[in-house]
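Undergrad: Here is the input, now give the coordinates:
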Amino acid sequence: MTQPHHRLTGTTDEAETFWENLYHEQRDNQAVWGTRVNPRLVEVATSIPAGTALDLACGAGGDTIWLARHGWRVTAVDIATTAVEQVLARAQDLGLGDRVTTEQHDLARSFPNATFDLVSAQYFHTPFAVPRAQILRAAAEALRPGGRLLVVDHGSIAPWSWNQDPGTRFPTPTEVHIELDLAPSTWTIERADTPRREAAGPDGQRATVTDHILLIRRTSH
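TA: So this is what the prediction gives:
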């Protein structure tokens, strides 16, 4: 998902229609935004032994494919049926079909019934109001002991962002963690920082952007 330029107030059914139409329109575009892996996922996951991963709001599947190529067994979920169908088809074309499972979920209503070693929520922003903290708490609870939840959010506005409001305030990783209200006896923060990097937009634009990174580890049941 990407940072919205405004907040819509539609129903979850309208949200599903919005994303379904978006991916349906893009399904024949081989250069669709999101087929590249997010660099912060690579940065974190490279140092973690491969296991089972959940890719929340997988979109075009760049993260799912990268994880599968690096030995992970991945469950990729998205609200758009077209998105998950495309991700599975791409995984099968690349010989990774045995490592990728896809499920259609409106995460405000349902969540995968499994446990994971890694849950990745990369830029989990949407034009529709969603119970984000509730969803991320569910993600934390889906971790096995020793598993990690990686939340990477926008910390700045890029030239290609939907949101060009200079007054936008981005919650810090610490604020996101507080909102999740996780028991410190069960989950611990491994990383909460706001690094900058050079990024490329969908049309090749370049800009320096800030990421807000929160990495949480489950230490017990």
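Undergrad: switch to C-alpha atoms for all contacts and neighbour counts from now on
TA: Fine.
Undergrad: if I look at the residue located most distally from the centre of the chain, how far off is residue 164?
TA: In the chain, counting by CA atoms, centre = their mean, residue 185 sits farthest out from the average C-alpha position, at 25.5 Å. Residue 185 sits 40 Å away from residue 164, going by CA to CA, to the nearest Å.
Undergrad: quick one: contacts for the nearest residue in space to residue 194 that is not next to it in sequence?
TA: Excluding its sequence neighbours, the residue lying closest to residue 194 (CA to CA, 6 or more residues apart in numbering) is residue 212, at 4.6 Å. Neighbouring residues of residue 212 by CA atoms under 8 Å, 6 or more residues apart in numbering: 151, 152, 153, 154, 155, 172, 173, 192, 193, 194, 195.
Undergrad: did I read that right, residue 212 in a strand?
TA: Yes - with DSSP: H, G, I helix; E, B strand; the rest coil as the criterion, residue 212 is part of a strand.
Undergrad: Sitting in helices, which of the contacts of residue 212 do you find?
TA: Members of the contacts of residue 212 lying in helices (criterion: DSSP state H): residue 173.
Undergrad: Now a ChimeraX select for only the buried ones of the contacts of residue 212.
TA: ChimeraX command restricting those to the buried ones, with burial defined by 16 or more other CA atoms under 10 Å:
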select :151,152,153,154,155,172,173,192,194
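Undergrad: Now render the contacts of residue 212 as JSON lines, adding distance to residue 139.
TA: As requested, these are exported to JSON lines (distance: CA to CA, whole Å):
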{"residue": "151", "distance to residue 139": "10"}
{"residue": "152", "distance to residue 139": "14"}
{"residue": "153", "distance to residue 139": "15"}
{"residue": "154", "distance to residue 139": "19"}
{"residue": "155", "distance to residue 139": "21"}
{"residue": "172", "distance to residue 139": "19"}
{"residue": "173", "distance to residue 139": "16"}
{"residue": "192", "distance to residue 139": "17"}
{"residue": "193", "distance to residue 139": "20"}
{"residue": "194", "distance to residue 139": "22"}
{"residue": "195", "distance to residue 139": "24"}
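Undergrad: and this one, so I can compare the two:
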Amino acid sequence: MTDMPAPAPAAEFWESRYRDSDRVWSGRPNGLLVREASDLTPGTALDLGCGEGADAVWLASRGWRVTGVDISGTALDRAAGHAAEAGVGDRVAWERHELGRSFPEGSFDLVSAHYLQSPVALDQRTVLRSAAHAVADGGTLLVVMHAGWPSWQTEPPFDAVFPTLDGVLAELALPDGEWTVETKETVRRPSDSPAGVKGFREDNVWRLRRV
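TA: Next up is the predicted model:
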């Protein structure tokens, strides 16, 4: 999530967010992706909300063939540039979608959804169910979301409902006997405020395998 107001439609909001800065994210892959996906056998992967492409590039560098999806054309252009610089441009395809309204076609050995939380409209339940539907037999669904505001955030910038471990599983409505829950955990990590105040933030992580 960001600390920005939410007056604009989703596409306009995120396009402005990326255009207003030369780089929005760190350029490093998400730590929980590295933790959860390092032991998976490379195949095809779908990276939902790929932003500037760090996760997709990391997966491609490990042998995955990746489809990276984002709502912002500016973010996708940057992601493609980073993939080319890393020498994996031929292993990543980029698609622009407003998730909840459109979704990539096909099935994938790994579907990764990190921090699909937004200050503007996002049909999170529909996106997560579409993500699960896109997992191939034997494949993995990896979902990571913030579990709350950072510890130093005394005045939340906007109202937000944070997902719970059991709540997301309930919203996925996965058929009995078709999935195995391999990870269901709240992880605490260091998080400093823009002013340098030390603190932490908690993330929820789910890794599920389609059997």
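Undergrad: After superposition, what is the TM-score?
TA: Here the TM-score for the pair of chains, by TM-score structural alignment, normalised by the length of structure 2, is 0.88; 211 aligned residues with a CA RMSD of 2.6 Å.
Undergrad: about what we covered before: separation between the residue farthest from the centre of structure 1 and residue 218 of structure 1?
TA: 9 Å.
Undergrad: After superposing, tell me the mean distance of the longest helix seen in structure 2 to structure 1.
TA: Counting by DSSP H, the longest helix found in structure 2 is helix 73-85. In the superposition with structure 1, the average deviation recorded for helix 73-85 of structure 2 is 1.1 Å (mean CA distance after the TM-score superposition for structure 1).
Undergrad: which other helices and strands contact that helix?
TA: helix 10-19, helix 54-61, strand 92-96 (3 or more CA pairs under 8 Å, 6 or more residues apart in numbering; DSSP states H and E).
Undergrad: same thing but at 7 Å, please
TA: Packing partners of helix 73-85 of structure 2 (3 or more CA pairs under 7 Å, 6 or more residues apart in numbering; DSSP states H and E): helix 10-19.
Undergrad: mean distance, the next helix or strand after the helix it packs on to its aligned residues in structure 1?
TA: Remark: after helix 10-19 of structure 2, the chain's next helix or strand is helix 31-37, criterion DSSP states H and E. Mean deviation of helix 31-37 of structure 2 from its aligned counterpart in structure 1 after superposition (mean CA distance after the TM-score superposition for structure 1): 0.4 Å.
Undergrad: Residue range in structure 1 corresponding to helix 31-37 of structure 2, please.
TA: Aligned by TM-score structural alignment, helix 31-37 of structure 2 corresponds to residues 39-45 of structure 1.
Undergrad: Now do the buried residues in that stretch.
TA: Buried, per 16+ other CA under 10 Å, within stretch 39-45 of structure 1: 40, 41, 45.
Undergrad: Would you pull up how far the longest helix of structure 2 lies from the middle of the chain?
TA: Here helix 73-85 of structure 2 is found 16 Å from its chain centre; the criterion is CA atoms, centre = their mean, to the nearest Å.
Undergrad: Name the nearest residue to the counterpart of residue 131 of structure 1 in structure 2, sequence neighbours excluded.
TA: When structure 2 is aligned by TM-score structural alignment, residue 131 of structure 1 is paired with residue 123. Spatial nearest neighbour of residue 123 of structure 2, chain neighbours left out: residue 100 (5.3 Å); criterion: CA to CA, 6+ apart.
Undergrad: repeat for residue 94 of structure 2
TA: residue 68 (4.8 Å).
Undergrad: which residues touch whichever residue in structure 1 pairs up with the one you found?
TA: When structure 1 is aligned by TM-score structural alignment, residue 68 of structure 2 is paired with residue 76. When the contact criterion is CA atoms under 7 Å, 6 or more residues apart in numbering, the partners of residue 76 of structure 1 are 54, 55, 56, 58, 64, 101, 102, 103.
Undergrad: burial count for the nearest residue to residue 200 of structure 1 once chain neighbours are set aside?
TA: Distance criterion CA to CA, 6+ apart; nearest residue to residue 200 of structure 1, sequence neighbours excluded, is residue 206 at 4.7 Å. The local packing of residue 206 of structure 1 (other CA atoms under 10 Å) involves 14 other residues.
Undergrad: With residue 125 of structure 2 instead?
TA: Neighbours around residue 125 of structure 2, by other CA under 10 Å: 15.
Undergrad: Surely it and residue 171 touch.
TA: Yes - taking CA atoms under 7 Å as the definition, residue 125 of structure 2 is a contact partner of residue 171 at 6.2 Å.
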